[in-house]
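J.: What follows is a predicted structure for the sequence shown.
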Amino acid sequence: MKKQKGGLLCSAVLVTSLALQFSPAKADGEKVVVNFQTLSIPYFIYMHEQAALEAKALNVKLLVQDAQASSTKQSSDVENALTQGVDAMVVAPNDVTGLAPALNEVLSEKLPLVTVDRRVEGTDAPVPYVTADSVAGGRLMAEWVTTHIKDGARVAFISGTAGSSTAIDRAKGVHEGLKAGGSKFELVAEQLGEWERAKAMSVAENILTSLTGNPPDAIICASGDMALGAAEAVRSMGLKGKVKIIGFDAYPEVLKAIREGDIAGVVEQSPSKQIRTALRMAVMKVRGDAELETVIVQPFMVTLDNLSQAEQYSAIQ
């Protein structure tokens, strides 16, 4: 951890620094692989689009892999990438520890390696990562509840996938935030939604059915897609406006749901900034112009009052 201590930088500063170091004349078509945890959800689809734009700006060849939410497939994909002679690697790990053996092979090859959106643990050496502060983001979701429902609230929480560092960290932040609000804020249900809209909708329906007559005042969801699923459950059961929905990931469909009153707020974690910073840093390392460092992006809450501050706000205009 000592090695990374100086790396907890404001991402905006690092992006500016890297931009100043980058010179188009030095571009020579390096091959960089980006392995996404999944390309079936809007968050990573948008990251993919941004990675393609950044690769074009850097004049590198981008190889994209979809782990399909499988640690086994992701490990195999990483190993296969090594045989293709790539120059650098950016990975969004499916599991906080499950990918360690495969990434150890990358480290042994001295290949520039950065994880994005999530960290990895258990590797032979620390792997720098670019991600939003998910613990802080979890607290923001809980703090919205404790701030806006001042008389106290019964809260349900739909988390992500077991083993994911983002799910672990967001859950930690939610628990800390609710605890800070005091005993009048009660967590009445907590279940996994696996990052999936349909799964979260089913989970929310089950929670609301089990609490018929006394529904939770708020449902906190660890992703935007799950927030949309929970919002659909709330709407279909005639509880819109009575049960507040809070989520994480401010992409266009979620922003529209905020504007329409289906979702109260969502944490913005700047996916474009994350993937562009990670990719640029990896390429700059190959070119000898930068060191790999951990970068923490500070999240913030987006509500109807500050909708225009969301990274993808222009897409809903």
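T.: Here it is on my side, so go on.

J.: going forward, measure contacts between C-alpha atoms and count neighbours the same way
T.: OK.

J.: Can you check my assumption that T131 lies in a helix?
T.: No - T131 is assigned strand when assessed by DSSP: H, G, I helix; E, B strand; the rest coil, not a helix.

J.: can you count the residues close to the closest residue to it other than its chain neighbours?
T.: Closest residue to T131 apart from its sequence neighbours, by CA to CA, 6 or more residues apart in numbering: D117 at 4.3 Å. Neighbourhood size, D117 [other CA atoms under 10 Å]: 27.

J.: before we move on, what about A153?
T.: So A153, with other CA under 10 Å, has 21 neighbours.

J.: tell me the contacts of the nearest residue to it once chain neighbours are set aside?
T.: Of all residues not flanking A153 in the chain, F185 sits nearest, at 4.9 Å (CA to CA, 6+ apart). Contacts for F185 (CA atoms under 8 Å, 6 or more residues apart in numbering) come out as T146, G152, A153, R154, V155, L178, K179.

J.: which one of those residues is nearest E190?
T.: When the contacts of F185 are ranked by distance to E190 (CA to CA), V155 comes first, at 8.8 Å.

J.: another one to put next to it:
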Amino acid sequence: MTRSNVGAVVILAISAVLFTSGVVRKISSPQGQDDARPLIAVIPKGTASMWWEVVRQGAERASHELGYEMIWTGPEQETDREKQIQAVEDSIAKRVVGIVLGPNDAQALVRPVEKIKTLGIPCVIIDSGIDAGPEAYASFAATDNFAGGADGARRLAAAINGRGNVIITKFVQNSASTDARAEGFKQTLAREFPEIKVIAEQFTLGTVEDGRQKTEDLLLRNKGQVDGLFAVNQPVSVGAYKAIQSLGLAGQVKMVGFDSDPVLLEGIERGEVAALIVQNPFEIGYQGVRLVVEAIANRPVPKAYPIPSMIVDRSNLAEMKQKFPAALGL
């Protein structure tokens, strides 16, 4: 977790350089090193995201420390499974010696991962799983998303005094990581807080704007009945927060989000966001590359490498900003 301190830099703006066809970026070698280093590919769910930019920073740091060249390539939007599959094919064609992959569809990426294994290329899955057995890849490095959803349930339950109605704004379908968060949230409420009911939940297109629209729809359809809201990742959480603001419900409808963003941190400061369950994207990127390098060297790696999440609220916001700025997107 402490490596997130190393990544405490201002996150680069995602701008017009991220072409709609996706991003392919070769990370340059440190000065004085030979350019003919072995090449690995890191393929995120999407490149047009501050969260994945921090993953890139962690992956880049590990590749430099361990003596590898890194290609950062993937679709712009996390919903574009076809472009991510093409990024896998392009990486294979570049004769990479290892692949780190954050699948944006648990089902659609099964065949590409099986192809990687057939070709004898070590592959580490990060962030979100696939619908394949652990024999299909070398290791899986990710937040314990079910446990994170459970933490979200407990924080929201505390905010609404253990009773009431809540809604869930979800990400896109077949995203294993965010589905696990929603499931952990619901199962924990059912088991530990029987007086809290989930009265509505809605998938989105995975963008801030669609998250806002879908959350507004849920709130308007259940007007006057919603006490709390859980949102499952960064763009959806930002969109959901904008929705409760636009409807004049900020502070009235208690909100717990997943992942960090400066907008959401401001919401905590204002008392309009009860808590955030925060991952460590820098560490996810770093460990993904470290594990694939171990696999390339035929050294044993764990099939599962859990990376703890953190909880941010008003009581520890200042401390968390100081200790984990990269994880908070600062």
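T.: Structure received. Computed from a prediction, not measured in an experiment: that's the story for all the values here.

J.: So the residue nearest to T131 of structure 1 sits against Q274, correct?
T.: Yes - look at D117 of structure 1 against Q274 with CA atoms under 8 Å: they come within range, at 7.0 Å.

J.: Need the overlap of contacts for these two.
T.: V130, T131, A132.

J.: any idea which of the residues you listed has the most stuff around it?
T.: V130 leads the shared contacts of D117 and Q274 of structure 1 on contacts (other CA under 10 Å) with 30 neighbours.

J.: Tell me which residue of structure 2 matches up with that one.
T.: In structure 2, the residue matched to V130 of structure 1 (TM-score structural alignment) is A141.

J.: quick one on the thing from earlier: structure 2: which residue goes with the residue nearest to A153 of structure 1?
T.: F185 of structure 1 maps onto I196 in structure 2, by TM-score structural alignment.

J.: so how far is G173 of structure 1 from the residue nearest the centre of structure 1?
T.: Taking CA atoms, centre = their mean, the centroid of structure 1 lies closest to D117, which sits 4.8 Å from it. Separation of D117 of structure 1 from G173 of structure 1 (CA to CA, to the nearest Å): 16 Å.

J.: With structure 1 overlaid, report how far the helix or strand harbouring A190 of structure 2 is off on average.
T.: Under the criterion of DSSP states H and E, A190 of structure 2 resides in helix 176-192. Its matched residues in structure 1 lie on average 1.3 Å from helix 176-192 of structure 2 after superposition (mean CA distance after the TM-score superposition for structure 1).

J.: If we go by neighbour counts, what in that helix is buried?
T.: 176-186, 188-189 (16 or more other CA atoms under 10 Å).

J.: Turn these into a markdown table, including distance to Y305 of structure 2.
T.: Formatted as a markdown table, the buried residues of helix 176-192 of structure 2 follow (distance: CA to CA, whole Å):
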| residue | distance to Y305 of structure 2 |
| --- | --- |
| A176 | 16 |
| S177 | 14 |
| T178 | 18 |
| D179 | 19 |
| A180 | 16 |
| R181 | 17 |
| A182 | 21 |
| E183 | 21 |
| G184 | 19 |
| F185 | 22 |
| K186 | 24 |
| T188 | 23 |
| L189 | 27 |
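
J.: Max pairwise distance over these: which two?
T.: Longest span within the buried residues of helix 176-192 of structure 2, CA to CA: A176 and L189, 20.0 Å.

J.: Tell me which stretches of the stretch 51-200 of structure 2 form helices.
T.: 81-93, 110-118, 145-159, 176-192 (DSSP state H, counting those that start in this stretch).

J.: any idea where the strands of the stretch 151-300 of structure 2 begin and end?
T.: 164-169, 196-202, 228-231, 254-258, 275-278 (DSSP state E, counting those that start in this stretch).

J.: Same list, those, but as a markdown table with distance to M320 of structure 2 please.
T.: Formatted as a markdown table, the strands of the stretch 151-300 of structure 2 follow (distance: least, CA to CA, whole Å):
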| stretch | distance to M320 of structure 2 |
| --- | --- |
| strand 164-169 | 25 |
| strand 196-202 | 30 |
| strand 228-231 | 21 |
| strand 254-258 | 15 |
| strand 275-278 | 10 |
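
J.: Understood, closing this out.
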